[in-house]
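A.B. asks: From the sequence below, what's the structure:
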Amino acid sequence: MASPSDHPLAPETTLVTAGRDTAAQNGFVNPPVVHGSTVLYPTAADLHAHRGEFQYGRHGSPTTRALQQALTALEGPNCAGVGLAPSGLAAISTALLAVLKAGDHVLVCDSVYRPTRAFCDDLLGRYGVETSYFDPLIGGAIDALFLPNTRAVMVEAPGSQSFDMPDIRAIAEVAHGRGALVLDDNTWATPLFHRSLDQGVDISIQAATKYLGGHSDILFGTISANAAAWPRVAEAIRLLGVCAGPDDVFLALRGLRTLSVRLAAHQRAGLEMAHWFKARPEVARVLYPALPDDPGHAIWRRDFTGASGLFSVVLKPVPQAAVDTMLDSLKLFGMGYSWGGFESLVIPFDCSSYRTATRWAPEGPTLRFHIGLESTDDLKADLDRGFAALGAAR
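C.D. replies: Down below sits the predicted model:
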C-alpha cells in the first residue's frame, strides 16, 4: 500500500501499511502463507530465460516479499534490500561471510554478542580471516587499529550485556575512509528506534527472534544493506542457501505490525524500572543508555529515537549464592537466554572471560533484565521479594 506522494508516512503507519497489497490478496488484509519449493513455468521459453518474479521457493515467495518490502520501508531510503535468515546468528554469520574472504582482517567491538565472537574466532579463523577486538568507546581513534587488509568493522549499539554505546558515526567515517564496510547489530533498538543505515552503517542486522517477532515463538534474522553492500549480501544468501520458513516469515510480519506499540510499552516500563533499580540500596549501577547519567546517553540521544526494555544492573558486592537465592525466588521474571517477547526475563552474566580489548570488573554481580508487558507494580513487588531473599541469604 503506497503512501500519498505529498505526505510521507510516519514509521508507525509504515509498520501497518508497508508490504500489503490487498487487491493482489483478493481483499484479504494479510498476505497468504505460501508453502512451496517448486515454481512452474508456463512455457519452455520462460524456463530457459528464468522468467518470472518467483523461480524457486528458496529464493522467495509472496510471503517473504511482503516482509522484505515492509522492512525496506522501515529501514528508510538508504536501504537497498533486506535478506531473511532462520536466526539472528545466521544473519550475522551470513553478513560477515558476504564481506570477508581468506586473508582479510575484521575489527569487532569488544562488547559484541558472544556467539558473534565465537563465530569470528572459530569459523572465520579457520578460513583465514583475522579478527581484532576494540574498545566500544574508541570512536575515531579506531583509525590506529586498521591494517592494510582490514575490510570490515562490526559494531553493536549498545553493546551486549554491558550496554556500552559506540559512536557509530565516527567509526563509520574512519572505516569508509579506509575502504572498509561497517556492520551493526541493531537488535536492541530495531530500525524503529535506530535507523543505523542513516548513521553510516552499510549492513544492519537484527535478531528478529527478539522484538520483531515479539512473542518468543520464532527464531529469525534480518540483514538490511545499502546500495554498496546489498549485491554482496544477496549473493551470499543465494550461495549459502540461507532462507527462512514461511510460517516464521508470517509470524515476523505479524509481529512487525504491532512493533511500534510494543516497543513504546517496553520503553515506558524499561525506563520506570531502571529508575526504580537505581533507587534500590542493593544496586550499585544501572547500565542503560536512556538514563541521563549513563556514559552513552549523549550518543543515544543524538542517534536514537527510543530505547527498548533491555538493560543490566550491577549489584553491590554480595555472594553469588545469595544472588541465586534471589533469582530462584522470583515468580514473574523467568530465567532464559533471550528477550524481546512479552514476558520479563533475567539472567546473571559475567563478561570478564570473553573480553580482550577492555576489562570487565564491575563492583559486584551483574544481572541483565528484560522488562516485558506485565504491570510494573507487579514486577516491583516480585523484585521486592527477590531482594528480601537476597538480604536474608547474605
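A.B. asks: Only C-alpha atoms from now on, for both contacts and neighbour counts.
C.D. replies: OK.
A.B. asks: which parts of stretch 319-329 are buried?
C.D. replies: For stretch 319-329, a neighbour-count test (16 or more other CA atoms under 10 Å) marks Gln320, Ala322, Val323, Thr325, Met326, Leu327, Ser329 as buried.
A.B. asks: from the residues you listed, which single one is nearest Leu219?
C.D. replies: Sorting the buried residues of stretch 319-329 by how near they are to Leu219, with CA to CA, puts Leu327 at the top with 25.9 Å.
A.B. asks: Could you look up the next helix or strand downstream of the helix or strand that that closest one is a member of?
C.D. replies: Following DSSP states H and E, one finds Leu327 within helix 320-329. Using DSSP H and E, the next helix or strand after helix 320-329 towards the C-terminus is strand 345-349.
A.B. asks: what's that next one packed up against?
C.D. replies: Applying 3 or more CA pairs under 8 Å, 6 or more residues apart in numbering; DSSP states H and E, we find strand 345-349 packed against strand 366-370.
A.B. asks: circling back to that earlier point, for the buried residues of stretch 319-329, which two are the farthest from each other?
C.D. replies: Using CA to CA, these span at most 14.3 Å, a distance reached by Gln320 and Ser329.
A.B. asks: If you tally nearby residues, what's the number for Leu239?
C.D. replies: The criterion is other CA atoms under 10 Å. On that basis, Leu239 has 10 neighbouring residues.
A.B. asks: For my notes, confirm it occurs in a helix.
C.D. replies: Yes. Secondary structure of Leu239 (DSSP: H, G, I helix; E, B strand; the rest coil): part of a helix.
A.B. asks: Next, the buried residues of the host helix or strand of Asp247.
C.D. replies: Secondary structure here is read from DSSP H and E; on that basis Asp247 sits in helix 246-257. When neighbours are counted by 16+ other CA under 10 Å, the buried residues of helix 246-257 are found to be Pro246, Asp248, Val249, Phe250, Leu251, Ala252, Leu253, Arg254, Gly255, Leu256, Arg257.
A.B. asks: Spell out the residue ranges of the helices in the protein.
C.D. replies: Along the chain, counting by DSSP state H, helices occupy 11-17, 44-49, 62-75, 88-99, 114-119, 125-126, 168-177, 190-193, 230-240, 246-257, 259-278, 297-303, 320-329, 376-393.
A.B. asks: if we compare the ones you listed, which one ends up closest to Ala357?
C.D. replies: Between Ala357 and these, the shortest separation by CA to CA is 12.6 Å, and it involves helix 114-119.
A.B. asks: Show me what counts as buried in that closest one.
C.D. replies: Of all the residues in helix 114-119, those buried under the rule 16+ other CA under 10 Å are Thr116, Arg117.
A.B. asks: got it, and stretch 36-46?
C.D. replies: Counting neighbours by 16+ other CA under 10 Å, stretch 36-46 gives no buried residue.
A.B. asks: same thing with stretch 286-303?
C.D. replies: Residues of stretch 286-303 classed as buried under the neighbour-count rule (16+ other CA under 10 Å) are 286-291, 294-300, 303.
A.B. asks: before we go on, could you also do this sequence so I can check it against the first one:
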Amino acid sequence: MGRQRHQSGGDGRLTSRRQPPADLSGQAVATRLVHAGRGPGFSDGIVNPPVWRASTILFDSCADLEAANASPDAQLYYGRRGTPTQWALEDALTALEPGAAGTKLFPSGVAAIATALLAVVKTGDHVLITDSAYEPTRLFADQVLKRMGITTQYFDPAIGAGIETLLRAETSVILLESPGSLTFEIQDVPAITAIARARGIVTMLDNTWATPLRMQPLALGCDISIQALTKYVGGHSDLMMGSATATKALLPRLKAATYRLGHTVSPDDAALALRGLRTLAVRLDRQEASALQVARWLAAQPAVDRVLHPALPSHPGHDLWRRDFSGSSGLFAFVLKRGTRRQLAALIDDLQHFGIGFSWGGFESLALPVRLDGCRSVTTLPFTGPFVRLSIGLEDPGDLIADLDAGLRRYEAQF
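C.D. replies: Got it, this is the predicted structure:
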C-alpha cells in the first residue's frame, strides 16, 4: 500500500489549502456568529467543521514540500501551524472585529496577553499598563518583562488623554483593560489610542468582559484585541484558550511571536470554542439582562455600599460605557458597608445557586470573595468594605436574587 496523501479539494470540499474567509462584513453580528468560519475548505456539507487532529502532515512530493516551505500558512504544513479546525475558529473571531486582518489562538488568555506584549517589546522599552489590569498581566510585566530589561509603569485607568504626559521616547506599548475585571473602571479608549497612534505606539486591550459583541477595540483605534476564550466564548467552563486579533500592520509580528514561542491549541478545544461561539449572542443577551436585574436589586439593599456595574448610571464610567459599548455582560461586583473579608463566608458558603470559583462567563453563576490588597500601584480604591464579584449565569434571576437575599440576611445576622 502506498503512502496516504492529502487531497486538494474544491467547491467547498475539505482541502489541505487554507481558503480566504467569506466576507461577512455586511451582516449583523448574530449572523456572523452563525456563519463565520464555515466557508470553503472547512466542511463538505457538514454543519460544523470536523476536528482535524494532526502533528505530521504528509506531502505528495519533494516539490510540494518545497512549495509549502515557501508559504507555510497557506495550507496544511505542520500541526503547530493549525488545521482547518483552528483556522475556522480564527476566521470566525476575525469576522467579529471590524478592521481585523487575522487572529491567533493561545492555550489561555494569559498566554495571549503575554505573547501580544512579546510581539512588540524589546530590551530597553517602556510599557504602560492600566492599574486595573488582570493580576496575571501585572505579574508577567513585573517579573518576566522586568528580567528582559523592560520597564513597566502603571497608570490611572481614568487618565484618558492625560496619558500623553506619561509617554517617553522608549514607550512601545499601552495595555488597556476596559472595564477592569475586578473593579470595572471604564477607560477612554479612543482618547488613548489617538495619542498612541500619533506617536507610533502600539495599543492592545483585554476585551474579555465585553467580547466583540459589546465593544470592538480595533474600531476604537487599538492595534490588538485580546480575549480569554475560556470565558464567554467557551461558555461552559470546560476549556482554556485565548485569542489575539490584530490589524494588518501588527498581524505579522503577532504571528511570528506565536510561532517562535510554540503556542498552539488542541483542535478538540477549538471545536468546543466554535460550538460556544455559535450561541454567544443569545447567552450574552440573557446573562446581560439577568445581571442587570440582580445588580439593580443589590443596589437597593441596605447592607450594600455600592454596586460596580458599568451599565448602572451610578457607575463612575457610565457615560464612557454608553458611548463605546453596545451593551454589558454578566460580570460585576458589589461592596458591603461593614464587616471583614473573613465574615463573607456567612454570605457565600451557603449560597445554593452560586459556585465559588475563578473565571466567569459559563452557564453557571459564581460568587467570589475578592482580596484587593496590593492590587494597585498608583491609584487607591474609593471603598474599603468586603468585596464580592458575581458572574451571572443562565439561571432564573429571581432564584439568584432570592439566594443572595438569604445570604445577605445571614451576613447581617453576624453584627
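A.B. asks: quick revisit: could I get the buried residues of stretch 286-303 of the first structure as a markdown table with distance to Gly60 of the first structure?
C.D. replies: Converted to a markdown table, those look like this (distance: CA to CA, whole Å):
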| residue | distance to Gly60 of the first structure |
| --- | --- |
| Val286 | 43 |
| Leu287 | 40 |
| Tyr288 | 38 |
| Pro289 | 38 |
| Ala290 | 38 |
| Leu291 | 42 |
| Asp294 | 43 |
| Pro295 | 43 |
| Gly296 | 40 |
| His297 | 40 |
| Ala298 | 41 |
| Ile299 | 38 |
| Trp300 | 36 |
| Asp303 | 33 |
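A.B. asks: What residue in the first structure is paired with Asp373 of the second structure?
C.D. replies: Aligned against the first structure by TM-score structural alignment, Asp373 of the second structure finds its counterpart in Ser352.
A.B. asks: What separation is there between its match and Ala227 of the first structure?
C.D. replies: In this structure, Ser352 of the first structure and Ala227 of the first structure are separated by 38 Å, where distance is defined by CA to CA, to the nearest Å.
A.B. asks: Give me the residue at the spatial middle of the second structure.
C.D. replies: Central residue of the second structure (CA atoms, centre = their mean): Gln227, 1.8 Å from the mean position.
A.B. asks: list the contacts for that one?
C.D. replies: Under the criterion of CA atoms under 8 Å, 6 or more residues apart in numbering, the contact partners of Gln227 of the second structure comprise Gly109, Ala112, Asp206, Asn207, Thr208, Thr211, Gly242, Ser243, Ala244.
A.B. asks: ok, now with 7 Å
C.D. replies: Counting by CA atoms under 7 Å, 6 or more residues apart in numbering, Gln227 of the second structure touches Gly109, Asp206, Asn207, Thr208, Gly242, Ser243, Ala244.
A.B. asks: what does Gly128 of the first structure give?
C.D. replies: Ala102, Gly103.
A.B. asks: That one pairs with which position in the second structure?
C.D. replies: For Gly128 of the first structure, the aligned position in the second structure is Gly149, judged by TM-score structural alignment.
A.B. asks: go on, Ala73 of the first structure?
C.D. replies: Aligned against the second structure - with TM-score structural alignment as the criterion - Ala73 of the first structure pairs with Ala95.
A.B. asks: Please tell me how far the match of Gly128 of the first structure sits from Ala111 of the second structure.
C.D. replies: Between Gly149 of the second structure and Ala111 of the second structure the computed distance is 20 Å (CA to CA).
A.B. asks: same check, this time on Gly330 of the second structure
C.D. replies: Summarising the geometry, the distance separating Gly330 of the second structure from Ala111 of the second structure, computed by CA to CA, is 24 Å.
A.B. asks: who's more crowded, those two?
C.D. replies: Relative neighbour count places Gly330 above the other of Gly330 of the second structure and Ala111, with 29 against 23, counting by other CA under 10 Å.
A.B. asks: can you count the residues close to the closest residue to Gly159 of the first structure other than its chain neighbours?
C.D. replies: With CA to CA, 6 or more residues apart in numbering as the measure, Ser111 is the residue that lies nearest to Gly159 of the first structure, at 4.8 Å, once sequence neighbours are left out. Taking other CA under 10 Å as the neighbour definition, Ser111 of the first structure ends up with a count of 30.
A.B. asks: picking that back up, how big's the offset between the helix holding Asp247 of the first structure and the second structure?
C.D. replies: Once the two are superposed, helix 246-257 of the first structure sits an average of 0.5 Å from its aligned residues in the second structure (mean CA distance after the TM-score superposition for the first structure).
A.B. asks: Measure how that helix sits relative to helix 62-75, angle-wise.
C.D. replies: Our comparison of helix 246-257 of the first structure with helix 62-75, counting by axes from the mean of the first three to the mean of the last three CA atoms, to 10 degrees, yields an angle of 30 degrees.
A.B. asks: end-to-end on stretch 358-376 of the second structure?
C.D. replies: Terminal residues of stretch 358-376 of the second structure are spaced 20 Å apart (CA to CA).
A.B. asks: Could you list the buried residues of that stretch?
C.D. replies: With the criterion 16+ other CA under 10 Å, stretch 358-376 of the second structure contains buried residues Trp360, Gly361, Gly362, Phe363, Glu364, Ser365, Leu366, Ala367, Leu368, Pro369, Cys375, Arg376.
A.B. asks: Look up how far Leu394 of the second structure lies from the third one.
C.D. replies: For Gly362 of the second structure, the distance to Leu394 of the second structure (CA to CA) stands at 8 Å.
A.B. asks: can you tell me which residue in the first structure aligns to Thr130 of the second structure?
C.D. replies: With TM-score structural alignment as the criterion, the equivalent of Thr130 of the second structure in the first structure is Cys109.
A.B. asks: Surely that match and Met154 touch.
C.D. replies: Yes. With contact taken as CA atoms under 7 Å, Cys109 of the first structure and Met154 are classed as touching, separated by 6.1 Å.
A.B. asks: Settle it for me: which of these two has more neighbours?
C.D. replies: For Cys109 of the first structure against Met154, the residue with the higher neighbour count under other CA under 10 Å is Cys109, and the figures read 27 against 24.
A.B. asks: Return the residues in contact with the more buried one.
C.D. replies: Under the criterion of CA under 7 Å, 6+ apart, the contact partners of Cys109 of the first structure comprise Tyr133, Phe134, Asp135, Pro136, Met154, Val155, Glu156.
A.B. asks: Aligned counterpart of the residue nearest to the centre of the second structure in the first structure, please.
C.D. replies: Gln227 of the second structure maps onto Gln206 in the first structure, by TM-score structural alignment.
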